[in-house]
Every structure is written in C-alpha cells, then in structure tokens.
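**Q** Fold the stuff below for me.
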Amino acid sequence: MQLAIGISACLLGQKVRYDGGHKASEFCLSQLQPYVRYQAVCPENAIGLGTPRPAIRLMKKTQGDIHLVQVSDASIDHTDAMHQFTEQALPAMSALAGFIVCAKSPSCGMERVRLFNEQGHQLGKAGVGLFTRQLMQRYPWLPVEEDGRLHDPMLWENFITRIFACHDYQQLCREGFSVGALVAFHSRYKFLVMAHSPSAYRELGRLVAQAKLFEPEELKQRYLQDLMHALKQACSRKTHANVLQHLQGFFKKHLSSKERQELSSLIDRFRLGHLPLMAPITLLLHHLSRFEHPYLAAQTYLQPFPEALGLRG
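**A** Have a look, this model is predicted:
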C-alpha cells in the first residue's frame, strides 16, 4: 500500500482559506508527492464555513476553555461543530502514517497559534488548532508537522524518517502482527533508533525482550508509540558516529589495515563536522557490496527513506 499522509487542503493549492486563497507547499507538491497518497481535509470547510468567510480565532474563556470564534463577533462560536466533525473524522485517519498541517491556523496549527481572551486582547502565541489538538490526542504516535517548520532541513528529514518508519510498521501490522514479526522489525530498526536516542534504543530492546509478557494489542501499540517517540528526537553527529562505528565493527575481519583506517578517518571527520553523513555511509555501502552481510544489508539506518529525496547531506 502507498504511504498515506493527511494534509491541510490549502497546502495542496486548494482555495479553501478564509480569504479564498491557498498556501500551496512546494515540499508537499513536488518533493514528497511522488511517494505518498494525500488525504486532504479543510476542517473549516467541513463544518460548513464557506470560502471566502469571516476570519476566526482561538479565544480562551475565563474558566480556561478554548473556543473557536468569529473575529468580528465572538458570540458566533464554532467550537462544538469543530469537535463534532473531528470526532467523526478521526477514526478514518487511523491508517495514516503522518499529517502535515497549516501553520498558525486556529483549526490546524500545531503550535504557536495566536490566542485571545474574551476582551479581544492577545495572550500570545500559545494555542493549538482545535482539529490538530484532537488529532494529536487521539493518535499520540502520529508524526505531525507544520508546513513552515518543514523548511528546516533537519525537521524535514526527521519527519520523513518518521513517516516511512510508521508506514513500515503499519505494513507489518496489516500482514499479521506477532512477536516473531516484531523481533524481525526491531532488528532492522535497531541502528536507526540508536542514532536518534541511545536510551530509547535500550528501552525498546527491553520491551521486545519482554514481548511475551504483553497482550498482542497492547504490545503493538506500545512499540509503535515508543518507536515514534524515539525517532522524533534529533540525531547528532555524535550519535551518528557511534552507529557508524558499530557498523564498522562488522567488517573488522574483512578489511585491510589501510581500509579500516580510511573508514575510521571518514567517521571521525564526519563527527567533527568536516564531512557530510553520506561520506562514511557510502564507503560502508561499498564494503557491504564487497562482503555480503544480510543483517547489515537489512538495516533501515542505511536508507531510511528513498534516496531520490536527497535529504542526507
């Protein structure tokens, strides 16, 4: 099955914004589109608000509740309608591998959405869009990102890594979840997880080792949530170098002294910031082509997403 991604409809160029415009995303329409199947949604259109329409915003009431109201007349409240739509729509989104939402939107924004009090005074950028808040509460493991944040290369690569990993795990579950299948999956992802979080690597290892102590459904959900939490943590040159040194160890009986020194030098120069990640990885792949090693060849770390995306510097 093709990787399925939820997305705010305006990011695909659909003219559904309050002003009749759109916020077409180059990332979504050119770089990512060949690899995914989009499931577009505009929550504001879905609750019956037309295009164009009066602007809406988030309002924090005195008792602390967050409401979605019309800017020009706060008595026009769309909160219940948005909650009802989201509750009805969320079950159909359980198979998504990620979601890209429109930044700053009172319905879709993931963070830093403007929040106002009942007197119309701004309380700062402290809100979360009503739709996205419910989405993240219902599916806490789901990779969710805003279009604006995806201009940051590190966040873009991290998001892409997570959605492909999530899709891979969902494929495992569709084909038939079992402890054996989970062990095989975890074996492929060990070094990728280690690069993101050595502590999460150890915790996931313990979970898999104790897999038979859990009910299948509990194990399936807990592993997914822990895996996605681990991969959300940013890699560093230090953690990458640690993984590269582990991978180098698999070739110690095959490489000459000069070849070992060359690989060690590339890893060290990468760690110091003098080379891109692909320099040591390319040499590792070269040695892998010379000396067959099924376990290493299966490691997701070596290619966590399609090479054509060109994300790894």
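**Q** alpha carbons only for contacts and neighbour counts from here, please
**A** OK.
**Q** Helices along the stretch 201-313 of the chain, start to end?
**A** In the stretch 201-313 of the chain, the helices defined using DSSP state H, counting those that start in this stretch lie at 216-232, 237-249, 257-271, 278-290, 294-297.
**Q** any chance of the ones you listed in a markdown table, plus distance to residue 27?
**A** Formatted as a markdown table, the helices of the stretch 201-313 of the chain follow (distance: least, C-alpha to C-alpha, whole Å):
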| stretch | distance to residue 27 |
| --- | --- |
| helix 216-232 | 20 |
| helix 237-249 | 25 |
| helix 257-271 | 27 |
| helix 278-290 | 22 |
| helix 294-297 | 30 |
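**Q** Of all those helices, which one comes closest to residue 169?
**A** Nearest to residue 169, of all these, is helix 216-232, at 7.4 Å by C-alpha to C-alpha.
**Q** For the closest one, buried residues please.
**A** Buried residues in helix 216-232, counted by 16 or more other C-alpha atoms under 10 Å: 219-220, 222-232.
**Q** One more: stretch 5-20?
**A** Along stretch 5-20, these residues count as buried under the neighbour rule (16+ other C-alpha under 10 Å): 5-18.
**Q** Can you tell me the element residue 7 falls in?
**A** Secondary structure assignment for residue 7, by DSSP states H and E: strand 3-8.
**Q** Next, the second sequence, to be compared with the first:
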Amino acid sequence: MGDGQVWGRPRVAVSSCLLGEPVRHNGGHSRSRYLTDELAPFVDWVPLCPEVAIGLGAPREALRLERSPSGPRLMTRRSRRDLTPAMAELAAERSAGLTADGYVFKAKSPSCGIHGIPLYAGDAAVTRQQRGLFAGVVIEAHPLLPVEDDGRLNDPVRREAFTERIFAHARLRELLGGPWRPRDLMAFQARHKMQLLAHSTEGYRETGRIAAQAGVRPRKEVAAAYSTAFRAALAVPVTVGRHVNVLQHCLGMIGDGLDPVRRADAAEVIASYQARRVALSVPLALLRHHARGAATTYVAEQTYFEPYPEELCLRNHVV
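**A** Okay, here's the model as predicted:
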C-alpha cells in the first residue's frame, strides 16, 4: 500500500454461477476469471442464484420473460409455470437487506440480466430491451449501487470504472459505519477531492459543501446527504478530458517543487495521454513520483492515484 493508502474491502453481491458454482439451468457454471482470479483476493463475495433461491434445481427448465397486461412475467418455457410472484418476493426481500458495495449479475439471464433481455409474445421476441426480473428490482431499489454484468466487465473501461466505484463505496461505508467525527469526514473528503473532480465538478463541490457542514448539521443528516452526493458523483463516467484536467491540476500543485525540465516533461506526458498515445497509468506514475519527491503530501495521498489495489492493473490500457 503506497503512501499508507487504505482501499477498504468491498462487499460485492454476485450471481453464484460467476464464481464457478454449478447452478445454471444446464447444471453448469459461468465462472468469470476476472472475478475469481483477479478481484477475489480483495473483496468479500455475497453470492446468490435467485432461481435456486426460489426452489428451482440445477439443471432445470429454461425460463424467459413474457409479455402480459400486468407487465413482464417470468415463465418456464415448457411447463408454463409463472415464477413472477416468487421471484418478485425474493428480489424485494434481498433488496431491502442489501448492504453491498456493488453487484455483478449474470448477463443474458431473464432473472439477472441488466440489459438486452428479450421479452416474448408467443414464440417471437417483441423487444430486447428488458432487465431480468430480479436485477430490475435490485437496481430500482438501489439506483446508485455500482452494477455490472460479466459480459460488460470484459470491456476494460467498464471494468475499471466498476472496480473504482466499489472500492470507493467500501471506504465510505467503513467511515460512516464507525464513530466518525466531523474532522474525519473532512479528511475523507480531502483525500478524495481529485477522484471526485475526475468524475463531476458539481459533485466535487457538493460533497465539499456537505462535509464542511459536518459540525453544524445533525450527524445522521450529514451522513445521508454526503453518502448520496458522493455516490452520485462517482456514478458520472470519467472522460479523458476530465482526467487531463485533474492531471494538470495535480501538476500545478507540485510544480513549484520541480525544475523547468521535469515540469515540461510531465506536461508532455499528460499531453501524450490526452492524444491517446499512452495509458493513464503513465502520467499517474510520473506525477505521483514527483509528488513524493517534492514532499507534496496532499497530492501524493489522493485516492485518485490508487483508488484500488495496484495489482489489478486496470489503468494500463490506451483509451
């Protein structure tokens, strides 16, 4: 852990089959190597197969969503059992007690898919824009919860964004779940400033405003408001332009400790990132090195530089 960085340990809910459990309708699994081989050492899993949880076996009859006047119904394909009430009850129960920092769902599942699920009328799919029945309830109940499916996690940008958010959520949960004081929230905000700025200027300002009121407003009110603003800010996707803005901001803060040659070199590396010639990890490593050398503690300790364990190597791709 560089610079005393503390990432937090996320609790991540996950479709059981993605961890290798043989619970799919065909009796197999859909193990995700990123989840089981790379992310697993750093998170605590909360696995669930909704279909098994409502009493279905593995293997089992395939399911699909079907159109009805009352909304999509979760039906068995052959025996025509309507599993909607049981699945809706389970989803409501699990959503009410969910304390996870993120959720990874099984793609293309009529229960767990988060996008592109077909809705049938007879033998024809009338749309392919549905969410799985279970996943839809969870997402509606927790709109700021980081969610992805195993298919989308194959994209390096989505993978990095999801991972960044679950570790940030874990740090916030650990802070607010303890006996925090106003100065603790201010210190948390200070360490996350550049990370927040990379996502949302408005969110950066709003979280700062709420943290500054920690000694004035009621404790629970501040915690609820800050949590919402912090999570909402991190839900805004980062862009190359926002990263460049933050990198230049950090260079400006450490610039007085650099000679003209090193400052120009850092500016050139940032420009190379902006032109998509190098990965984000390159200017980050250089700026962090300079911040340490210049004893600029405020910059060196920003979560922006290491928002999750560096072993995950998620910023090494060129956008």
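**Q** re earlier: which one of the buried residues of stretch 5-20 of structure 1 sits closest to residue 246 of structure 1?
**A** Ranked by distance to residue 246 of structure 1 (C-alpha to C-alpha), the buried residues of stretch 5-20 of structure 1 are led by residue 5 at 33.5 Å.
**Q** Return the residue of structure 2 aligned against the closest one.
**A** Residue correspondence, TM-score structural alignment: residue 5 of structure 1 in this structure matches residue 12 in structure 2.
**Q** Just list the residues touching residue 291 of structure 1, thanks.
**A** Residue 291 of structure 1 sits next to residue 254 when contact means C-alpha atoms under 8 Å, 6 or more residues apart in numbering.
**Q** Might you report the residue contacts of the equivalent of residue 182 of structure 1 over in structure 2?
**A** Alignment note (TM-score structural alignment): residue 182 of structure 1 maps to residue 185 of structure 2. By C-alpha under 8 Å, 6+ apart, the residues touching residue 185 of structure 2 are 175, 211, 214.
**Q** From residue 223 of structure 2, how far out is the last one?
**A** So the one you mean is residue 214 of structure 2. Counting by C-alpha to C-alpha, to the nearest Å, the gap from residue 214 of structure 2 to residue 223 of structure 2 is 8 Å.
**Q** just the first one next, same as before
**A** Here residue 175 of structure 2 is placed at a distance of 10 Å from residue 223 of structure 2 (C-alpha to C-alpha).
**Q** Could you pull out the strands in structure 2 for me?
**A** Counting by DSSP state E, structure 2 has these strands, from start to end: 11-15, 44-48, 63-66, 73-76, 102-105, 117-121, 124-130, 147-149.
**Q** Out of those, indicate the one that is most buried.
**A** Highest mean neighbour count among the strands of structure 2 (mean count of other C-alpha atoms under 10 Å): strand 102-105, with a mean of 26.
**Q** start and end residues in structure 1 for that one, please.
**A** Using TM-score structural alignment, the residues of structure 1 aligned to strand 102-105 of structure 2 are 98-101.
**Q** circling back: can you give me the stretch of structure 2 that whichever helix or strand comes after the strand holding residue 7 of structure 1 aligns onto?
**A** In the C-terminal direction, the helix or strand that comes right after strand 3-8 of structure 1 (DSSP H and E) is helix 26. Under TM-score structural alignment, helix 26 of structure 1 corresponds to residues 33 of structure 2.
**Q** okay, the buried residues of stretch 5-20 of structure 1 in CSV with distance to residue 199 of structure 1 next?
**A** Output for the buried residues of stretch 5-20 of structure 1, formatted as CSV (distance: C-alpha to C-alpha, whole Å):
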residue, distance to residue 199 of structure 1
5, 29
6, 30
7, 32
8, 34
9, 38
10, 39
11, 36
12, 38
13, 41
14, 43
15, 45
16, 44
17, 43
18, 45
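**Q** Between which two of the residues you listed is the distance greatest?
**A** Maximum pairwise distance in the buried residues of stretch 5-20 of structure 1, criterion C-alpha to C-alpha, is 23.5 Å, between 5 and 18.
**Q** from what I can see residue 219 of structure 1 touches residue 211, true?
**A** Yes: in this structure, residue 219 of structure 1 is within contact of residue 211 by C-alpha atoms under 8 Å, at 6.8 Å.
**Q** residues near residue 155 of structure 1, how many?
**A** Number of residues near residue 155 of structure 1 (other C-alpha atoms under 10 Å) recorded here: 15.
**Q** Now do it against residue 232 of structure 1, distance only.
**A** Computed with C-alpha to C-alpha, the distance linking residue 155 of structure 1 and residue 232 of structure 1 is 9 Å.
**Q** what does residue 301 of structure 1 give?
**A** Separation of residue 301 of structure 1 from residue 232 of structure 1 (C-alpha to C-alpha) stands at 15 Å.
**Q** swap in residue 120 of structure 1?
**A** Per C-alpha to C-alpha, residue 120 of structure 1 is found 36 Å from residue 232 of structure 1.
**Q** Kindly report the same for residue 262 of structure 1.
**A** In this view, residue 262 of structure 1 and residue 232 of structure 1 are 32 Å apart by C-alpha to C-alpha.
**Q** Repeat that for residue 100 of structure 1.
**A** Taking C-alpha to C-alpha, one finds residue 100 of structure 1 at 15 Å from residue 232 of structure 1.
**Q** what's around residue 143 of structure 2, how many residues?
**A** There are 12 residues near residue 143 of structure 2, going by other C-alpha under 10 Å.
**Q** Translate it into the numbering of structure 1.
**A** Superposed on structure 1 with TM-score structural alignment, residue 143 of structure 2 falls opposite residue 140.
**Q** excluding its backbone neighbours, what's nearest that match?
**A** With sequence-adjacent residues excluded and distances taken as C-alpha to C-alpha, 6 or more residues apart in numbering, residue 140 of structure 1 is closest to residue 225, at 7.2 Å.
**Q** Map the one you found onto structure 2.
**A** Aligned counterpart of residue 225 of structure 1 in structure 2: residue 228 (TM-score structural alignment).
**Q** ok, and what's touching stretch 99-117 of structure 1?
**A** 5-8, 10-11, 43-44, 56-62, 68, 122-133, 142-148.
**Q** Right, I'll call it a day here.
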